[in-house]
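*Asks:* What follows is a predicted structure for the sequence shown.
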Amino acid sequence: MRYVAHRLFAAHDRALAAALANRLAVKLGEDQVFLPFCDTNEEDLVADLKGRRLFELDRDRLRRIRALIAIVHGPSPDDGVCMEIGYAVALGAPVILLTTDFQEYSATLHGSRSVFPDPLLDALATRIVRIPRLGTPSEPTGDTRFADFAARNHAQIQEAIDACAEAVLQLPSPGAATPRPSRDPHTVFVEPSPYTPVHGGLPAATGTTVLRSTRFDAADPITAARRDWATALCSSRIVVDTSGPETPPGAALLIGAACATDQPVAAYLPHSTYTHAAGREPNFRNLMIQYGIDALLRTPDEVTAWIGG
């Protein structure tokens, strides 16, 4: 099963994901592709806790995938998609990241650049399919310049879909399941939010070694990102600061990994902006985040107590 992960709250995002899923279905067979929202029947699904039920359906599919294909665009990658990426990588599934974003990102003005705003995404990807330029100009349509511009964007999207589908076909057959790393019972990994004023400001607990992410201050952020990932997965538990306009990519990736491997993970979130959708219970974050964590911590004292627990 190939799982297509995408931002799903607006029609244009769903349409792009559906076009990619359809292309894969033509090449692999319709029963070999899973598309969230579509295949969980989100529009018409009825459940006591609809958000939790959607989380369970998506998680069950993630446990059985051969590959994950994620559409990731812009400076604020979707936190649900990042959670799904972290889940897949932790279980050893190959991950292809598709982007048409023409921007690159760095922590400092002249620092090393990455394709994505968090270099952990670059580090975890099996392959990045990047089509950052408009399609080749064609003969004028005879309508307006806006129609011609739209045609070039559609051509870019089709090129991206074609390249991504080809990348999926080139993936090797699944190997042995990835063994879970051994965990040090005396260490806790803390992932601060890049959006908070004081980076690394979460407190420590007496008697516990607290390890923190290093990639945002590293000369080689991709190598440091791989080290952060390995360190986090070898810790007894993880605390992530989910402060920001949405859960930061690194925090969401680690929540996904912890959820996949039954590693305790808590989210520090002093203030919430709730989202509401017809038929769903309110979410304080993306439902993949809300139901992927073991604890929601609102104060530094709660963080200290959870780390020490």
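*Replies:* Nice, I can see it.
*Asks:* alpha carbons only for contacts and neighbour counts from here, please
*Replies:* Noted.
*Asks:* Tell me the buried residues in whichever strand or helix holds residue 165?
*Replies:* Element membership of residue 165 [criterion: DSSP states H and E] is helix 145-169. Using 16 or more other Cα atoms under 10 Å as the test for burial, helix 145-169 gives 148-149, 151-153, 155-161, 164-165, 168.
*Asks:* Alongside the first one, take a look at this:
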Amino acid sequence: MPAVLSVEKLYKSFGSKSVITDLSFDVEKGSIFAFLGANGSGKTTTIRCLLNILKPTSGTTSVFGSQFSLDMAPKIGYLPEERGLYATTRVAETLVYFGELKGIERRKATTWAYEYLERVGLSDHAQTEIKKLSSGQQQKIQLGITLINQPELLILDEPTKGLDPVNRALFMNMFADFNAQGATIVFVSHQMDEVEQIADSLVMIKNGKRALYGPLQNVKQQFGTNTIHLSFSGEIPVNDALYEQTHTEKNETQLTPKPNITPKEILHFLTEQQLTISDYSLGAPSLQDIFVRVMDDPTY
């Protein structure tokens, strides 16, 4: 599949401070691509370079096969990290106004706006001023502005930040629907469960450099398939020589074997410690665990 977005040997510095270093990745047409990294790792800077908001120090970026230009705007929906709306404008008129700015005929923009408000549960607020909406409701309007031109490419910078679980699920379903219609989606997120739910591939950057890149399942397999998922009663003993314990919830946990340690050795040790194990399985670590390990590991 052809690349919709491409970053090749990207460097970006602000004065003497290097923000992006030798970053390369491609986003295939029709994919859902997650862009991951800790706060301040360079994700937003990379997006701004792709959209020609910032000029790279060196390296190249391309959108639809060439450097971004304004004539590509009708094919792109961009939800930036910093968001803002006209406080005293009414909800429906806000959507219609931005639709017209994107070249949509007013009647079509109005029809789309009301259909969208119905879908996101805001049809009763069509004539409400923006300033009277909650932050989550305003976020739905921001997303509507991003989607109204039915873009081929969505670039979303933390689209579910601050949303409750119900509205997070609503957004995830809408992204999946847009992707099913052929849209390519690139999204920044710190919610690893969201990434595992819908992404097919990812890039993870650390201190401006690429740490992990590729199809989601391939990335997970790099970290082995022998993570132990346990259901137990009692208390898991600490044993830094055998395993690392991560992602503990109530009576469930994950244990990642240390190098050259087998799951069988760990289970034998735990039973010797009189831990009652009600269920266990082997599998790849969660993306949350992988993220934490990469961020904590100085070799990445």
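*Replies:* Now that the structure is in, tell me what you want to look at. Computed from a prediction, not measured in an experiment: that's the story for all the values here.
*Asks:* TM-score for these two?
*Replies:* For this chain pair, the superposition-based TM-score is 0.27 by TM-score structural alignment, normalised by the length of structure 2; 146 aligned residues with a Cα RMSD of 6.8 Å.
*Asks:* Which neighbouring elements make contact with the helix holding residue 165 of structure 1?
*Replies:* For helix 145-169 of structure 1, the elements it packs on are helix 11-28, strand 95-99, strand 127-130, judged by 3 or more Cα pairs under 8 Å, 6 or more residues apart in numbering; DSSP states H and E.
*Asks:* Measure how buried residue 278 of structure 2 is and give me the count.
*Replies:* For residue 278 of structure 2, the number of neighbouring residues by other Cα atoms under 10 Å comes to 11.
*Asks:* That one and residue 271 touch, don't they?
*Replies:* No. Residue 278 of structure 2 is beyond contact range of residue 271, at 11.5 Å (criterion: Cα atoms under 8 Å).
*Asks:* and residue 289 of structure 2, helix, strand or coil?
*Replies:* Recorded secondary structure, residue 289 of structure 2: helix (DSSP: H, G, I helix; E, B strand; the rest coil).
*Asks:* Distance-wise, check residue 157 of structure 2 relative to residue 248 of structure 2.
*Replies:* Noted for residue 157 of structure 2: a distance of 29 Å to residue 248 of structure 2, by Cα to Cα, to the nearest Å.
*Asks:* which one of those two has more residues nearby?
*Replies:* Per other Cα under 10 Å, whichever of residue 157 of structure 2 and residue 248 has more neighbours is residue 157, with 20 against 13.
*Asks:* Help me confirm that the more buried one comes into contact with residue 46.
*Replies:* No. The pair residue 157 of structure 2 / residue 46 is not scored as a contact, 11.2 Å apart, by Cα under 8 Å.
*Asks:* what sits in contact with each of these two?
*Replies:* Residues within reach of residue 157 of structure 2 and of residue 46 at once, by Cα atoms under 8 Å, 6 or more residues apart in numbering: there are none.
*Asks:* so residue 61 of structure 2 is in which element?
*Replies:* strand 58-63.
*Asks:* Would you mark the buried spots in that strand?
*Replies:* 59, 60, 61, 62, 63.
*Asks:* Over to stretch 13-24 of structure 1?
*Replies:* 14, 16, 17, 18, 20, 21, 22, 23, 24.
*Asks:* The third one contacts residue 4, correct?
*Replies:* Yes. The pair formed by residue 17 of structure 1 and residue 4 meets the contact definition of Cα under 8 Å, at 7.0 Å.
*Asks:* So residue 304 of structure 1: helix, strand or coil?
*Replies:* Assignment for residue 304 of structure 1 (three-state DSSP): helix.
*Asks:* ditto for residue 267 of structure 2
*Replies:* helix.
*Asks:* Can you get me a residue count around the nearest residue to residue 254 of structure 1 once chain neighbours are set aside?
*Replies:* In this structure, residue 254 of structure 1 finds its nearest non-sequential neighbour in residue 86, 6.0 Å apart by Cα to Cα, 6 or more residues apart in numbering. Using other Cα under 10 Å, residue 86 of structure 1 has 29 other residues around it.
*Asks:* so who does residue 86 of structure 1 touch?
*Replies:* By Cα under 8 Å, 6+ apart, the contact set of residue 86 of structure 1 is 252, 253, 254, 255, 256, 257.
*Asks:* Please list only the buried members of those.
*Replies:* Burial by neighbour count, judged by 16+ other Cα under 10 Å, picks out 252, 253, 254, 255, 256, 257 from the contacts of residue 86 of structure 1.
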